[in-house]
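1. Could you work out the structure for the sequence below:
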Amino acid sequence: MKARVQVMLKAGVLDPQGEAVRHALRQLGFDGIEGVRQGKVVELDLAETDKAKAEAAVTEMCEKLLANTVIESYSIEVS
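-> Reported below is the predicted structural model:
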């Protein structure tokens, strides 16, 4: 199975990388961008064949390592 984890800063948490991207886009002439949030995507190849077990395992991975749950939220897609 494959899993895709998207990790983003929670609303209200300052995003200096996103702000730098927004500023750079503006410098390149892309007006009208009011905000940018920078995140990360982690793709996993799993040996697990049971979708529910795979989702549970990936959730545990997120809680323990892949996301800092104090300031980040995450979403999981398993296929």
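
2. contacts, neighbours, all on C-alpha from now
-> Noted.

3. C-terminal to the host helix or strand of residue 24, what's the next element?
-> According to DSSP states H and E, residue 24 maps onto helix 16-27. For helix 16-27, the succeeding helix or strand toward the C-terminus, using DSSP H and E, is strand 39-45.

4. one more to line up against the first:
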Amino acid sequence: MNRWDVLVEVSPRSEIADPAGTTVERALRALGFSGVSGVRVGKAIRLEVSAADEAEARAVTEHMCERLLANPVIEDARIEVRATVAHESVS
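-> Next up is the predicted model:
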């Protein structure tokens, strides 16, 4: 089994109102960031998945999204899978 670093980005579907995104956009403009538009607020979920290969890690993660991580009626989930890099401890 290999370990895979997975990033799931969940955001409201484009046709769904995003009041948090609207609030952030207005606040940014009030702070002088006039070139900002289309702000969408979502969530990022990082996890490690044990799987034989990248395709299996993606499939498992897609199943997690369907069951818990995202509401497919109102949210989109974007999945990024990378091989886990071994972390060496420094003594």
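
5. Overlay the chains and give the TM-score.
-> The TM-score (TM-score structural alignment, normalised by the length of structure 1) is 0.90; 79 aligned residues with a Cα RMSD of 1.1 Å.

6. Distance-wise, check the equivalent of residue 63 of structure 1 over in structure 2 relative to residue 77 of structure 2.
-> Counting by TM-score structural alignment, residue 63 of structure 1 corresponds to residue 66 in structure 2. With distances taken as Cα to Cα, to the nearest Å, residue 66 of structure 2 is found 9 Å from residue 77 of structure 2.

7. can you check residue 11 of structure 2 too?
-> 7 Å.

8. Tell me the residue in structure 1 aligned with residue 13 of structure 2.
-> Per TM-score structural alignment, residue 13 of structure 2 is aligned with residue 10.

9. Distance of the match of residue 63 of structure 1 relative to residue 3 of structure 2?
-> Residue 66 of structure 2 is 21 Å from residue 3 of structure 2, by Cα to Cα.

10. No further questions, thank you.
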